[in-house]
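Q: sequence plus predicted model, see below.
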Amino acid sequence: MKKLVFICFLIVQLTPLIHAQQAQKSGITISGTVREAGKKTPIAYATVILRDKADDQMIDGTTTDDDGHFELHSEHGDFYVELSFMGYLTKKITDFEINGSKLNLGDILFEEDSKTLDEVVIQGERSRTEFQLDKRVFNVGQDISSTGASALDILNNIPSVSVNIEGQISLRGSQGVRILINGKPSVLASEQGNIMGTITADMIERIEVITNPSAKFEAEGTSGIINIVLKREGEKNLNGSVTLNTGMPNNHSLGISLNKRTDKLNLFTQVGVGYRTFPRHNETLSKDLSSNTELHTLSDRDFNEEFYNLILGTDYRINNSTVVSLSGQFAYEKETTDSKNDYTLKNPEGTVADAWSRKEDSYADNPKWQGEFQVKKDFDESGDHSLLASATGAFFRKDQVSDFQNRTILGDRPDALQKLNTDYKEGIYTFKLDYTRPFSEYYELETGTQYVINGVSNDYAVFDRQEGEWIPDPNFTNVFVFDQDVLGLYSTVSREKDKWGAKLGLRFEYTALDTRLEDTGEKNRKRYGDFFPTAHTSYKFSDNYSLQAGYSARIFRPGLWELNPFFALQDNFNIYTGNPNLTPEYTDSYEVTSIYHLDKVSFNLGLYQRITTDVIEEVVTVEDNVSIRKPDNVGRSRTTGAEFNSKYTPWDWATIDVDVNYNAFSRKGSYNEQSFGFSGDRWTSRAMAKFKLPVNFDFEAAWNYESAYETLQLDILENYYLDLGLRKKLLKGKAVMNLSVRDVFASRKYRSVSSGQGLEFNRLGMSGRFFTFGISYGIGKGDAMEFSGQKRF
């Protein structure tokens, strides 16, 4: 409550300053539009600098918007304008006539610099990170190891972000990350949507990593937000790329990305089709200490998928101040799964008492739809004063049938047949209204509201074959209905001037949750409202050194998979069940980050701390050799860490990126009246080296290491792996051939062990190495891209 009062007090105190600053605004406003000389195409993100004629010092600076427009300010008229953009000749404008307090330079035409064009292509392919007041922005290039890559693979190359072999996303070593697509929740980024399986490298423009989100964003996600921004804009006329990939295991795909843009209309489409296979090997050992029996399991599983993906969208500029956007996506996946599990049960004397096998044949259809309507109204030429309204609807369905056959090899266990049916449906509807108002050159107000409706129905049924009939098993059969509505209201006030900037915000969210089991009539109803204050600041000591600091309050609401008691049955000895009685996690997150830019090296060093109450963690129990995993609220945790990221370019042909993250954590809590408090530490590191070779070859190597760490009951062992990539440019960069190898030594393994509470448990999981070869060709001014839609499990 003290934090809330403090935030409100500061916002009230800033209000008169905002109006005072507005009254003091004076001087000269310089504006213009940057265009390409040939086709008069607007050039977005060109650099525009206002310099003093006397000493060439920078007075003001900006970049052009999507329409090539810019606006600068100066207190006196003794200046000149310098404009630059990669691949074009730099322009200086020194002769002009000032009319009162305004100077309109009109259209400024850029000509291509043919001498540096090849260098521009090289530079444009590198992914790069830039820092903003409350987030880090990773602009996606064409890193070689991203050949045939999905959004998950791109995320795994971003500092602070890691994706394990199970496809779980972590930020600074913690899960509970909120994934957004274009700033909004999306079925593409949901777990039941196979975690962005059809979002690919060539679709992504940038990824925003927000470890301490401002109040503008939803409070969901304890360790932060990752916002994936998809490409929409392009050069005028027809532009795009065509990509063909093949690989082992099966990874065959064809992707087409096209964009047609005019002065008022922008049309874009992306089409992808393909077939892929994901092998998986698991080994588990569970020992019941009370009976001294052991169950060994060996599992080999091939997941096969056909996928079809279509995106259509348009942006229409009604006038200079209003843009309407409409887009839709349809994705369809046909899945088949073939697996074989071999079981060996040993008695207390250590001899084999029973042995049997279990075969699985599964088939599933996964259709997905999504549509979005958006209107943006600009109240000034810069677009900073604006109103944005949007409505998004997404629907996902999974219709799956699995047949299991148990065959006895040793012992008197009878042969058995089992069937699993899943009919899953989910709809998500999001309505947003965002208003941004600059009160002066340095102060800005953001306010808005959001309403999210999430409805799920999961019809899950397990049948056993008995006397020629399929009999439902009541222990694993039910219909779980999940309905959750979240209403959010927020306001932020920010100030950015010269060296210092700050942003203060407050968000309120009200949650209405209803769940029920239709077969048994069990219901769970929860209503709660929370305030989430945020604060961010930055200070620029020099052009080479800056400091950032931030605080945010976060929440993690248990979702369908955590609450649903009827979720998954891989076999009768490995069961996951949800917990309808879970309560949300609440986190206070603090961080300070320093950013350095030197001649050949840039790096940042950050310190952070997260304090979480009502921590949700899986608890494993073993009963009669049946391993049951169930989430529960287990206490309070504190995580304190340090993060180091660096990019070093010793020579023009070599670049080295290093990312190291260390954190120490402690847990206080209990489960079933027994203490589960513990402490430990964990660190991860990534080193990536890129080399430019003769004859337009590029080579890349990326080494990843994750240390061992401890959870509530498990010891997770260390993990390490190497990815390699080789690229050859053809036709002056319009065509690209790529070869990549992921997990070269097949060393990326998930290994966990545990003991205590009457059980011992060991697990090993691995997928092996992947080879991919791709060739891509750019259409118009489109760049050659990589496309595959590969995903991880």
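A: Looks like it arrived, so ask away. Predicted, not measured: the structure shown is a model, and the values here were computed from it. Numbering: from 1, shown residues only.

Q: alpha carbons only for contacts and neighbour counts from here, please
A: OK.

Q: how about R358, nearest residue that isn't a chain neighbour?
A: Among residues not flanking R358 along the chain, N406 sits closest, at 4.5 Å (C-alpha to C-alpha, 6 or more residues apart in numbering).

Q: going by secondary structure, the one you found is in what exactly?
A: If you go by DSSP states H and E, N406 is part of strand 386-410.

Q: quick one: which helix or strand includes the residue nearest the centre of the chain?
A: Nearest to the geometric centre of the chain sits I226, at 4.1 Å (C-alpha atoms, centre = their mean). Taking DSSP H and E as the definition, I226 sits inside strand 225-230.

Q: check which element follows that strand along the chain.
A: Past strand 225-230, the next helix or strand by DSSP H and E is strand 237-248.

Q: residues making contact with that next one?
A: Residues outside strand 237-248 that contact it (C-alpha atoms under 8 Å, 6 or more residues apart in numbering) are 148, 251-262, 770-788.

Q: right, and the helix or strand after it?
A: Downstream of strand 237-248 (by DSSP H and E), the next one is strand 251-261.

Q: which strands and helices lie in contact with that following strand?
A: Packing partners of strand 251-261 (3 or more C-alpha pairs under 8 Å, 6 or more residues apart in numbering; DSSP states H and E): strand 237-248, strand 265-288.

Q: thinking again about what came up before, what lies in contact with the strand holding I226?
A: 177-183, 203-213.

Q: could you do stretch 32-51 as well?
A: So stretch 32-51 is contacted by 57-72, 79-85, 104-111, 235-236 (C-alpha under 8 Å, 6+ apart).

Q: same deal with stretch 746-753?
A: 165, 714-721, 760-769.

Q: list the buried residues of it.
A: Buried residues in stretch 746-753, counted by 16 or more other C-alpha atoms under 10 Å: 748-753.

Q: hold the first one in mind and look at this next one:
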Amino acid sequence: MIKVKFNFLLLLMLSVIGYAQNKEITIGGTLTDAATKTTVPYATIVVKDNTTDEVLSGTTSNDNGFFNIKTTANNFYVEVSFMGYKTQSFKNIDTSKNVVDLGTIVLEENSQALAAVEVRAEVSKTQFKLDKKVFNVGKDIASTGVSALEVLNNVPSVNVDIEGAVSLRGSSGVQILIDGKPSVLTESGSNALGTITAEMIESIEVITNPSAKYDAEGTAGILNIILKKEEKKGLNGSVSVNTGIPDNHSVGVSMNRRTEKFNLFTQFGGGYKSYPRYNENINENKIEDSRLVSEGTSYRNEVFYNLILGTDYHIDDYNVLTLSGNIAYEIEDQPSETNYSSYLNDVLQSEWIRTEETEATNPKWQYEFNYSKEFKNNKEHILLFSALGRFFGKDLSSEFTNSTLSGTNKEKDQQTETKFQQADYTFKLDYTNPISDEYTIETGGQYVINDVGNDYEVRNYNGSDFVVDNNLTNTFDYNQKVLGLYGTGAYENDTWGVKIGARIENTDLTITNEGAKGVQNYTNLFPSAHTSYKFTDSFSLQAGYSKRIYRPRLWDLNPFISISDNYNIRAGNPDLQPEFTDSYELTSIYKIGKATMSTSVYYRYTTDVMERIAIIEYDPESKNDVTTRTPFNVGSRNTTGVEINGKYTATKWLSFNGDFNWNYFDRRGVYENQNFDFSADNWSTRLNSKISFPLDIDMELTGNYRSSNQTVQGEDSGYAFADLGLRKKMLKGRAVINFAIRDIFESRISESVIDNDRSYQYSFGQRGRFFTLGFSYGFGKGEAMTYSGKRR
């Protein structure tokens, strides 16, 4: 009996000891910066054995500085470390409790470590979040000394064509924001994005399936450009000087001064750029056996200035006011010369040269007020209000002169004058409340006013004077108001998350064209849903759905005719309706050894698709075809695609980045009894390699290919092109010299063909090779296009 009791007591003691050894303890806390009071994400937290200092488990803090780590050990301590900060250790932890809250951990800068250590986050990297991808702009050579358009062209899923048009996964229905808001610098038809240089950009958010929190505009999604706003104490900044061939000269300065209450920031720059473009067109009428051939080079010479000035005022630890302004000014000069040859029955009838002299001034400005309130119970419990006003003007005049070389030229000398003004106002309120560690709700609203006016006048020379052509002259006014309200709810833990929401928008549009008024008023519901699941540290899945709208822009609606080429005309359509798209996406993210990769499968269904239709008419006076390209709503489009992005680090001196995008689309539509039903596919790919040499010299080589694309009436040709970059660091990384060649083989082209029983239309355009040379220097705690120490 005694032996039985002893065995029972022994078994009970072993069970208690085993339970104590296997008990899981959860340790949590939040990391903050001692100087700025901001949270510190991506710091390293490890659990170590008290006796052997062996690492038992580890994790990193999330975007909000919070961490949560578990262990079954009972003799351990916790260590917190991050580059540029002093390491902290927490010992004598009470292991009798299942949950240990270390509270708010304040990290102090380690100035000696900052001076001695360089963070080699040189190639831009992509982070994946619940409803977006974040492309952090690093020290890529090809992005140095270039504009925001070139930076966008290096972002996975994004393409920028020869004309500067931005597309996302092959679709042009993309909305571009700056710091989460519309900007005069992103207006369609404006080259103002060229005034933002790579040195000014912190990151670019790629939101292919935006949640209901975001404006529903943009059927392909949203690109959000986040500008740098340094918050290190003292005076910090950098200066850059760039030059290039063709003319591409600029100077940029970024400065920041941080005190306890104020954060003053400014960025300003100026320069001169020249954009030459070679064009060739063939208009052939097979019935009349006539052909018109034109070729020539046009230039867009531009002097530009850009100034951003603002301040953050920290009223207290929970309330911040921000005032900022942006002024940009461009002076354009656009000379061109085009040679025309007219044939009838393959016999040359006439030759002439048409020259263009265009001058324009483009003033732009923007002002903004923001108020941010952080609630005491949670740093993520935030109320944001913003009011934004912006203006864009263009005062343009052109003169076209024709010189006959042979035969009879019936073209008239002409003059045009354009006065354009656009004023936009945006009022936005956002409220975010994390009601628990897992649940978050968001709600808010936005009211946008767009008020645009465009006066366009054409004058023809009658032999003695220029006389107004009433058939081509018009006054066009565009006033649009959009009211949006939204709500979302999200649940997210360490492995799984889901976010659903809905947005309702009312659009009130009034168009006045030469006194004739048209009104459109419609209300739409835009639901969204996103989810993610983390299977392991190396593999996770994301899925999303959203409904989007693409409203026609001013230049899509304005029926004015461009007379730069009287035989190849682009005009708008005031009856154009918006596109609507239902977008679905499934993305996997995984790591395999030294490689990281993401694969997305997506599907988009778009109704009332806007297509530019070429209307070809025979002009009996000139005996040539005249092609007018005008947008119309033509049927629907189903698109199914696959996108793959990846990175492979072969060695310390060699790495590769690449992406591949393929999509198949089914087009259905009829316009004026012409059937546009067809199916086709297209694809694009990009591969970037980086090689590091001794003496702090790096080289990057990027290859791109874009396949041909079938359109409703013809085909756009494919093309391949390559870029090369070299960099040399000096003065311990404070100074950097960069050299780049864009489009090494001059193979990046724009080429389209329309070929039917009646006519043959050919269009070709090419920008050519560009060379750039840049120098950048960082002062204070600023860097020369590099990130060092802590995350900003």
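A: That came in fine, so what should we check first? These numbers come from a predicted model, not from an experiment.

Q: before we move on, back to that, mark which of the contacts of stretch 746-753 of structure 1 are part of strands, please.
A: 715-716, 719-721, 760-766 (DSSP state E).

Q: want to throw the helices and strands packed on strand 251-261 of structure 1 into TSV with mean neighbour count?
A: Shown next, in TSV, are those (neighbours: other C-alpha atoms under 10 Å):
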stretch	mean neighbour count
strand 237-248	20
strand 265-288	20
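
Q: make a markdown table from those strands and add distance to G468 of structure 1 to it.
A: Listed next are those as a markdown table, based on distance: least, C-alpha to C-alpha, whole Å:
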| stretch | distance to G468 of structure 1 |
| --- | --- |
| strand 237-248 | 42 |
| strand 265-288 | 33 |
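
Q: the closest residue to K729 of structure 1 other than its chain neighbours: which element?
A: Nearest non-adjacent residue to K729 of structure 1, counting by C-alpha to C-alpha, 6+ apart: V736, 4.6 Å away. Using DSSP H and E, V736 of structure 1 sits in strand 735-742.

Q: show me what that strand is in contact with.
A: 144-147, 722-730, 769-778, 784-785.

Q: now for K497 of structure 1: which residues touch it?
A: K497 of structure 1 neighbours (C-alpha under 8 Å, 6+ apart): Y442.

Q: need the counterpart of it in structure 2.
A: Superposed on structure 2 with TM-score structural alignment, K497 of structure 1 falls opposite N493.

Q: elements contacting the longest helix seen in structure 1?
A: Across structure 1, the longest stretch assigned as helix under DSSP state H is helix 2-24. Using 3+ C-alpha pairs under 8 Å, 6+ apart, the elements in contact with helix 2-24 of structure 1 are strand 500-517, strand 523-542.

Q: mind listing what the aligned partner of K481 of structure 2 in structure 1 touches?
A: Matched by TM-score structural alignment, K481 of structure 2 corresponds to D485 in structure 1. D485 of structure 1 makes contacts with 451-454, 511-513, as judged by C-alpha under 8 Å, 6+ apart.

Q: now N292 of structure 1: how far from E518 of structure 1?
A: Distance of N292 of structure 1 to E518 of structure 1, given as C-alpha to C-alpha, to the nearest Å: 39 Å.

Q: circling back to that earlier point, nearest to L89 of structure 1, out of the helices and strands packed on strand 251-261 of structure 1?
A: The closest of those to L89 of structure 1 is strand 237-248. By C-alpha to C-alpha, the value is 22.7 Å.

Q: where does the closest one end up in structure 2?
A: Strand 237-248 of structure 1 maps onto residues 234-245 of structure 2, going by TM-score structural alignment.

Q: burial measure for the corresponding residue of structure 2 for I93 of structure 1, as a count.
A: When structure 2 is aligned by TM-score structural alignment, I93 of structure 1 is paired with F90. A total of 12 residues lie near F90 of structure 2 under the criterion other C-alpha atoms under 10 Å.

Q: how about the one 5 residues further on?
A: Taking other C-alpha under 10 Å as the neighbour definition, T95 of structure 2 ends up with a count of 18.

Q: and it, how far is that from F128 of structure 2?
A: On the measure of C-alpha to C-alpha, T95 of structure 2 and F128 of structure 2 end up 35 Å apart.

Q: same deal with G271 of structure 2?
A: 36 Å.
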